[in-house]
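J.: A predicted structure for the sequence below; I have some questions about it.
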Amino acid sequence: MNELKRLYALCRKSDSVFLTVLMRYLGYRLSGKMIFAHQQAIIKHADHISTNGPLKVGLDYAGFVHRNDVTYLNIDGRLDCKGTASIGRGCRMAVGAQGRIELGQRTFINALTTFVIMHTLRIGDDCNISWECQFLDDDFHEIYYEGRKAQPSPDITLGRRVWVGSRVSIYKGTTIADGCVIAANSVVRGTFDEPNTLIAGNPARVVKRNVSW
């Protein structure tokens, strides 16, 4: 009963239809998944999603989104949630047939963020991703030129407790160490293996060390 009360309160705050959310949850639960989805959430290939805790899709409150904003998850590959996770309203997620997204425990993704993942995206435990971010691990169109170096792995990896500011773009081959903060509007590509740093700019670089949040 307390769980139902909490769900009802969440739905009221986030302008979600409680009965719709509940009925959709019961349907997903029959297939062994714990998915709480807003009435405007579209999930294709939900059978490609695994959950080890509640996954909220479009439910958490954000004051700048509308109740009719559509959240669209197109999971041709895999979406694996290691624990409780939240995907904000208006997010877009396209996972290719060979792609995989792994969300760590207590992952929070704010509204209007886009994921286009053809390879692998790993997000560690306790990460916060702000609104209107972009994650892209493929160029789709190759450019060839003299002296072109061999390309590294296209996978994107965020360590534990990484905070990604609003409107950040993270591109293929990026690794972010534990405890880092990425400043708003940064464009990030490459390996940042020093933990607890502030990463900022276009192209992004380390601007502060021994950062905590």
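T.: That came in fine, so what should we check first? Numbering: from 1, shown residues only.
J.: drop to CA atoms for contacts and neighbour counts, all remaining ones
T.: OK.
J.: For the helix or strand harbouring Asn74, give me every contacting residue.
T.: With secondary structure defined by DSSP states H and E, Asn74 is part of strand 71-75. Identification of contacts with strand 71-75 by C-alpha atoms under 8 Å, 6 or more residues apart in numbering yields 40-46, 48-49, 57-58, 88-97.
J.: For PyMOL, write the select line for the buried members of these.
T.: Only the buried members of the contacts of strand 71-75 enter the following PyMOL selection, criterion being 16 or more other C-alpha atoms under 10 Å:
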select buried, resi 40+41+42+43+46+49+57+58+88+89+90+91+92+93+94+95+96
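J.: Return the subset of the contacts of strand 71-75 lying in strands.
T.: Ala41, Ile42, Ile43, Lys44, Ile49, Val57, Arg92, Met93, Ala94, Val95 (DSSP state E).
J.: which residues touch the residue lying closest to His48 once chain neighbours are set aside?
T.: Of all residues beyond its chain neighbours, the one nearest His48 is Arg78 (5.2 Å), with distances taken as C-alpha to C-alpha, 6 or more residues apart in numbering. Contacts for Arg78 (C-alpha under 8 Å, 6+ apart) come out as His48, Ile49, Val95, Ala97, Gly99, Arg100, Ile101.
J.: at 10 Å what do you get?
T.: Counting by C-alpha atoms under 10 Å, 6 or more residues apart in numbering, Arg78 touches 45-50, 95-102, 120.
J.: again with His48
T.: Applying C-alpha under 10 Å, 6+ apart as the definition, the contact partners of His48 turn out to be Asn74, Ile75, Asp76, Gly77, Arg78, Leu79, Asp80, Arg100.
J.: Just put the residues you listed in JSON lines and tack on distance to Thr114.
T.: Listed next are the contacts of His48 as JSON lines, based on distance: C-alpha to C-alpha, whole Å:
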{"residue": "Asn74", "distance to Thr114": "12"}
{"residue": "Ile75", "distance to Thr114": "13"}
{"residue": "Asp76", "distance to Thr114": "16"}
{"residue": "Gly77", "distance to Thr114": "16"}
{"residue": "Arg78", "distance to Thr114": "16"}
{"residue": "Leu79", "distance to Thr114": "14"}
{"residue": "Asp80", "distance to Thr114": "17"}
{"residue": "Arg100", "distance to Thr114": "15"}
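J.: here comes the other one, which I'd like you to weigh against the first:
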Amino acid sequence: MRRIFNKIRSVLKFYLAVNWIKTIYFNFKKFPFHIAKKLPIFFYGSVKFSNISGEIIIDAPEIKKGMIGFGQKFEMLTRSKRIAEISILGKLVFKGNAHIGIDCFLHVGENAYCEFGYMSCLGSNVKLICKEKVILSNWVGIGYESQLTDSNFHPMMNTETGEQYPMTSPIFLASHNAFSNRISIMPGTKTPENCVVASNSVVNKDYTDLGNNILIGGVPAKLIKRNYNRDWESEKEMLKKFKIIW
């Protein structure tokens, strides 16, 4: 009897957590009816749609209800500041299940391209700003209070030569990357597969020449250890069970 009661309570708690008005509005606004009726994107709690005029594509073998969650509470931190916001003017592509934590800011600028791979994840209070191109491959996890931006936002120059530096440069994060908390992922960042990044680091260049299975960190980040990786295989089934709603 207690088990049944706990199950009912859990289901009620979940349904009360979903922002059904924003969920229904967004899905039917951005997808054709045959996709929208499945409600593939769930919004939880308060979220502001500052602009959703861009294109959202789910490029997955199967589209399911709630496969993409925005505002999910899957970390130890569970209280929201009610500051979540999305602004999609360019193209946002999901390659499968994806998870975005509470109080995140997601911006894809005009003519920009942003891609979330299968089981990619943004922790709470993460800011992702894409002005040109940002790709998170499969199983990329970004820790809480981190920021990703492929833009300097302002024109920068060499004061001796007068050379103008590019304002934007694409970010590519390879599969099975684990980013700890409060990391700044800057324009031009490119990581290898099976890479771990230490807390409070600044990553700002191409690290692929270091090879796979590495730990990097620091300001700016540099190689700390080789033959180092998150044990993804031991966690995958647990993560799927914990984060995939349906």
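T.: Sure, I can see it. Note that the structure is a prediction, hence the values are computed from the model and not measured.
J.: TM-score for this pair?
T.: TM-score for the superposed pair, counting by TM-score structural alignment, normalised by the length of the first structure: 0.85. Supporting figures: 205 aligned residues with a C-alpha RMSD of 2.7 Å.
J.: circling back to that earlier point, what does the strand holding Asn74 of the first structure correspond to over in the second structure?
T.: Matched against the second structure by TM-score structural alignment, strand 71-75 of the first structure falls on residues 84-88.
J.: what ranges do the helices span in the second structure?
T.: Taking DSSP state H as the test, the helices found in the second structure are 2-17, 20-30, 33-36, 232-243.
J.: Go through these and pick out the most buried.
T.: The highest average neighbour count among the helices of the second structure, using mean count of other C-alpha atoms under 10 Å, belongs to helix 20-30 at a mean of 16.
J.: Which strands and helices lie in contact with that one?
T.: Applying 3 or more C-alpha pairs under 10 Å, 6 or more residues apart in numbering; DSSP states H and E, one finds that helix 20-30 of the second structure makes contact with helix 33-36, strand 41-43, strand 48-51, strand 55-58.
J.: 6 Å instead?
T.: In this structure, helix 20-30 of the second structure packs against no helix or strand, with contacts taken as 3 or more C-alpha pairs under 6 Å, 6 or more residues apart in numbering; DSSP states H and E.
J.: corresponding residue for Asn196 of the first structure in the second structure?
T.: Matched across to the second structure, Asn196 of the first structure falls on Asn213, judged by TM-score structural alignment.
J.: what about its match, how many residues close to it?
T.: Look at Asn213 of the second structure: counted by other C-alpha atoms under 10 Å, it has 19 neighbours.
J.: which ones are touching it?
T.: The contact partners of Asn213 of the second structure, taken as C-alpha atoms under 6 Å, 6 or more residues apart in numbering, are Asn194, Cys195, Asn227, Tyr228, Asn229.
J.: Of the contacts of His48 of the first structure, which are still contacts in the second structure?
T.: For both residues aligned by TM-score structural alignment, their matches' C-alpha atoms under 10 Å, a contact is called conserved when the aligned residues also meet in the second structure; among the contacts of His48 of the first structure this holds for Ile75, Asp76, Gly77, Arg78, Leu79, Asp80, Arg100.
J.: pretty sure Val219 of the second structure is touching Ser201, no?
T.: Yes: shown here, Val219 of the second structure and Ser201 form a contact pair, counting by C-alpha atoms under 6 Å, at 5.4 Å.
J.: When the two are compared, which one has more neighbours?
T.: When Val219 of the second structure is set against Ser201 and neighbours are counted by other C-alpha under 10 Å, the residue ahead is Ser201, at 22 against 12.
J.: Map the more buried one across to the first structure for me.
T.: Using TM-score structural alignment, Ser201 of the second structure lines up with Ser186 in the first structure.
J.: Look up how far Val162 of the first structure lies from its match.
T.: Taking C-alpha to C-alpha, to the nearest Å as the measure, Ser186 of the first structure falls 14 Å from Val162 of the first structure.
J.: Gly201 of the first structure now?
T.: Look at Gly201 of the first structure and Val162 of the first structure: by C-alpha to C-alpha, they are 17 Å apart.
J.: ok, these two, which is more surrounded?
T.: Neighbour count, other C-alpha under 10 Å: between Gly201 of the first structure and Val162, Val162 has more, with 26 against 16.
J.: what does that one align to in the second structure?
T.: Applying TM-score structural alignment, one finds that Val162 of the first structure aligns to Asn177 in the second structure.
J.: Equivalent analysis for Ser130 of the first structure, please.
T.: Here Ser130 of the first structure is matched to Gly143 in the second structure, going by TM-score structural alignment.
J.: Tell me, how many residues neighbour that match?
T.: For Gly143 of the second structure, using other C-alpha under 10 Å, the count is 23.
J.: And the one 3 residues further on, by the same measure?
T.: The burial count assigned to Ser146 of the second structure is 25, neighbours taken as other C-alpha under 10 Å.
J.: and His38 of the first structure, what does it touch?
T.: Contact criterion C-alpha under 6 Å, 6+ apart gives Ser16, Val21, Gly58, Leu59 as the residues in contact with His38 of the first structure.
J.: redo that, cut-off 10 Å
T.: So, once contact is read as C-alpha under 10 Å, 6+ apart, His38 of the first structure ends up touching 11, 14-18, 20-22, 24-25, 56-60, 67-71, 88-89.
J.: so of the kept ones among the contacts of His48 of the first structure, which ones are in strands?
T.: Among those, the members found in strands (DSSP E) are Ile75, Arg78, Leu79, Asp80, Arg100.
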